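>>> here is a sequence together with a model predicted from it:
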Amino acid sequence: MKKELTHLLISLLLSTPIVAQQHSEQKHDKYVWPKDEQVKQKLQNWQDIKFGLLMHWGTYSEWGIVESWSLCPEDEGWCERRGPYAANWYEYKKAYENLQTTFNPVKFNPERWADAAKKAGMKYMIFTTKHHDGFCMFDTKQTDYKITDKKTPFSSNPRSNVTKEILGAFRQQGFMVGTYFSKPDWHTEHYWWPYFPPKDRNVSYDPKKYPEHWKKFSDFTYNQIQELMTDYGKIDILWLDGGWVRPFSTIDSTISWQRTIPYNQDIDMARIAASARQKQPGLLVVDRTVTGEFENYVTPEQSIPDHYMPIPWESCMTMGNSWSYVPKENYKSARKWVQTLVDIVAKNGNLLLNVAPGPDGEWHEEAYQRLAEIGKWVTVNGESIYNTKPLAPYRQGQWAFTSNGKSVYASYLPKESEQQIPASLSLPALNTSAKPNVTVLGTSQVLKATKTSGGLNVTIPEKIRQQLAGQPVWVLKIS
């Protein structure tokens, strides 16, 4: 028991949402709405589909550790090194980067992922083409630190360019697809210059003092993003992580992690976005935490705003405790995720749910089970989610409200102890007809509904209560 508890505590430590500290509460009053008509249309389409999949995958899965962060020489829990090389950072980095020579995910089958995600009701997908460690999960020409290099065993596999394979598999299932890309790169000498050993997550030299070195890094970044926008088919979203790489002028001194950024790290996002959209018209650019024209939607991490937000936003969250693969993951229940999805959609957001493949190229079987369970609910109740808008009062008590313009959906989120929908329900005042037609999704019987001065009282027959017992959320359709 103690061993299991220790493992759980380590998992929680490794998965502590670093960026939950980085990505403080979004200030939506500073959001900049896009002006490009194609971008606006793509953004609207994205807001209609509500539910997406994120996958963190790289060589770090071989050690079953937190993605990239053990390389970072900061005295933080999520950066703690473990294992035989932990005592010496240089030896550790060498061993970590040597994982490239053993990475061989022979069970890689993106079609299975895409099929499972589709059946769960997911409609868009973001894949980590490169995390902060700099290892590229695509066939870049800018470095040999990549999955397709001959040093990597999987390079001989006909599907070694996993980014291309994954994007293709999900497109085939009708998904919008996006590329996660880390702006910082801790492998290239143009970011962590060996002449100045790194002290933290930031660039290891002053770009203002060594502009020619920074120019090489900016061009390196630009060229890699150009490759992704040129050689990988239609891309809908460019999802950029590592918000400390930003112009000094964009730092918000009221946010603790931004106050620690020592240098101006401007990679010329205007140039990157313009060239990317030449290749991918209407591309959504998500320069996370850098408020302005290149953050087309905001991304609270491992958290959900406690109120409706009138701007485009997405909560990115882990199905278990970790962003990256760990041998024994603690997956949260399907009930938890259905209620989370309903809560987020009622507040005008999307849910991006992370599942991490392992070193063999497979998910834990439990992840497939969770998605199948979520999908059972979505199959019946999806009309209350997709192509809807939040409806005031949005979230009130155990209720969440959406509308598609024709019908109102009142979703009841039961407590753990509630296995049956209550026999009588009282809804707050809603903009409905004098004699509304009310049903519970999953049934066809019209329910007795009485308008009152305070709202609407609905009676649920015992037969329906028994038929729908155990559901994570019950949805009343009012038309």
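Now that the structure is in, tell me what you want to look at.
>>> drop to CA atoms for contacts and neighbour counts, all remaining ones
Noted.
>>> which SS class is residue 167?
helix (DSSP: H, G, I helix; E, B strand; the rest coil).
>>> with residue 219 instead?
Residue 219 - assigned by three-state DSSP - is helix.
>>> likewise for residue 477?
Following three-state DSSP, residue 477 is assigned to strand.
>>> where does residue 351 fall, helix, sheet strand or coil?
strand.
>>> let's bring in a second model and compare:
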Amino acid sequence: MRHIAFALMTFAAAVSISNRLSAQDFKPDWQSLAAHDEAPEWFKDSKLGIYFHWGVYAVPAYGSEWYPRNMFLKGHQVNKHHVDVYGDPGKYGYHCFVDQWQTPEFDATEWAKLFKATGARFAGPVAEHHDGFSLWDSQATPWNSVDKGPKRDLLGELTEAIRAEGMKTIATFHHARNFYGHFEGMVKDYPSANENDETAILYAQMPAEQFHQMWLDKLAEVIDQYQPDIIWFDSWLDRIPESYRQEFAAYYLNAAKTWDRDVVIVRKQEDLPLDMSVLDHEKSREPRAAEKVWMTDDTISTGSWCYTDSLKIKPTHKVVHALVDTVAKNGIVLLNISPMANGRIPDDQRQVLAELGEWMDVNGEAIYATRPWKAYGEGPTVEPEGGFKKHGEFLKLEYSAADVRYTQSKDGTTVYAITLGWPESAIQLQSVRVKSAGDQAAVQLLGHDGTLAYEVDDQGQLTIQMPAIAADDLPCDCAYSFKLTGFELDAAE
């Protein structure tokens, strides 16, 4: 009966969505949706957001957030671990972890204050991952954090706390894969794990049409109940029929008009047209400045996106350098953290967030509300092309003071040259040519009082003399922002 009840709710939601679309301005077709401004000014200005993979998959704390898939793949290391620790996956399925997920240490207000101090301008959770478990009060599925597990509206608590800190909100959706292959190992080798009609909903064992409608209904619930400023999609969105994707976009954009807010849709690959959505690169970045604003989602660790008992955390300089490189190329960073199942953010992750926040306190002027300059940068370290396929190479990149990235103020009157290390001697900016230097021309190091001496040679080459500062007295760590004002500048040919 429970399964039938949820099916009826899905039908009712479908009727509601259809009625709402017929009365609004955006229609569910790409031509109409193209009128949406995919990257509003607040989004272009934001530069940094935080999200987190936190769900039932954090309970076993092993392998990665793909535990619910891999536990059913015979011979996989996660499968061997599951058998050793919990027993036969056919008898101890993924759904058995749900009620073990308790969150006694979770404090939405404390998390929001932490994200704000880090320098994030928007934040929010993975609302639903591939596993099919929703972090909100859902009528579209019984597998949600209010009815099961934590017995809390996690998305609701977070949305309220994040907005109370003056930040925008993001909700990310990975649920397209729930139906498309995530539990094929269970179907093949452990079908007894799917015990009844209710577990069939979690494992997406249903007709395609029913799943597609549930996919849409879940989005409509989050839109109506929490009004997120950004909705972000993981891969496999292209497997959802085009008409459903169009209905989602029209529903969201029409809702946002009633809220009088500019919202953003982010996606990977080519799953939605770029004239109404923003491109995301997973664990990778553009090799050069892009004309359109883009995003990279990357994680604070070197491996899993969710917490595991062996998770290794990146040093802060890697996070800062990736942020600077991204912003110089017209991008925005969505940084993932990995809370423990009980709601605690581990100290090693907190340390990186605190150090990133300290860096942003000094250098935020060179990051927030900036735009790419005529040249994005210079130096010996080159980012690979190829996107996610090269994410391992991105992880290995190590920058130095010889690597420089440029940003500029919106009005173009100020240019920032950011060195990805502390220069031990004078800096000669290879990408900059000074056409003229007015009486008020000056070079400053953010976080350091006074101006710096500089020279301009006959070819317009700008050389900045470094101040004598002891290592312990440097304004920050990781990267250093030199502010150029009063110059007429061009990029070197």
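Yep, that arrived. Nothing here was measured: the structure is a model prediction, and the numbers come from that model.
>>> need the counterpart of residue 377 of structure 1 in structure 2.
Counting by TM-score structural alignment, residue 377 of structure 1 corresponds to residue 359 in structure 2.
>>> I'd say that match and residue 474 touch.
No. Counting by CA atoms under 8 Å, residue 359 of structure 2 stays clear of residue 474, with 11.5 Å between them.
>>> compare those two (neighbour count), which wins?
residue 359 (23 against 13; other CA atoms under 10 Å).
>>> in contact with the more buried one, which residues?
Residues near residue 359 of structure 2 by CA atoms under 8 Å, 6 or more residues apart in numbering: 320, 476-477.
>>> can we see that at 7 Å?
Residue 359 of structure 2 makes contact with 476-477 under the criterion CA atoms under 7 Å, 6 or more residues apart in numbering.
>>> quick revisit: which SS class is the match of residue 377 of structure 1?
helix.
>>> do you know how far it is from residue 156 of structure 2?
Residue 359 of structure 2 is 30 Å from residue 156 of structure 2, where distance means CA to CA, to the nearest Å.
>>> could you do residue 462 of structure 2 as well?
52 Å.
>>> these two - which one has more neighbours?
For residue 462 of structure 2 versus residue 156, neighbours defined as other CA under 10 Å are more numerous around residue 462 (20 against 16).
>>> structure 1: which residue goes with that one?
Residue 462 of structure 2 maps onto residue 456 in structure 1, by TM-score structural alignment.
>>> list the contacts of the closest residue to its match other than its chain neighbours.
For residue 456 of structure 1, ignoring the flanking residues on the chain, the nearest one in space by CA to CA, 6 or more residues apart in numbering is residue 427 at 5.0 Å. Neighbouring residues of residue 427 of structure 1 by CA under 7 Å, 6+ apart: 455-457.
>>> list just the nearest of those residues to residue 31 of structure 1.
Set against residue 31 of structure 1, the nearest of these by CA to CA is residue 455 (34.7 Å).
>>> let me see the ranges of the helices in the stretch 51-200 of structure 1.
Secondary structure of the stretch 51-200 of structure 1 (DSSP state H, counting those that start in this stretch): helices at 89-97, 110-120, 162-172.
>>> let me have those in CSV, adding distance to residue 272 of structure 1 as columns.
As requested, the helices of the stretch 51-200 of structure 1 are arranged in CSV below (distance: least, CA to CA, whole Å):
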stretch, distance to residue 272 of structure 1
helix 89-97, 28
helix 110-120, 29
helix 162-172, 20
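>>> right, and those helices - which one's nearest residue 365 of structure 1?
Using CA to CA, these put helix 110-120 closest to residue 365 of structure 1, at 11.1 Å.
>>> from the rest of the structure, what touches the closest one?
165-166, 169-170, 173, 368, 371-372, 374-375.
>>> can you pull the buried residues of it?
110-111, 113-114, 116-120 (16 or more other CA atoms under 10 Å).
>>> export those to CSV and append columns for distance to residue 41 of structure 1.
Listed next are those as CSV, based on distance: CA to CA, whole Å:
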residue, distance to residue 41 of structure 1
110, 28
111, 28
113, 28
114, 25
116, 28
117, 24
118, 23
119, 26
120, 25
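>>> that concludes my questions; thank you for your assistance.
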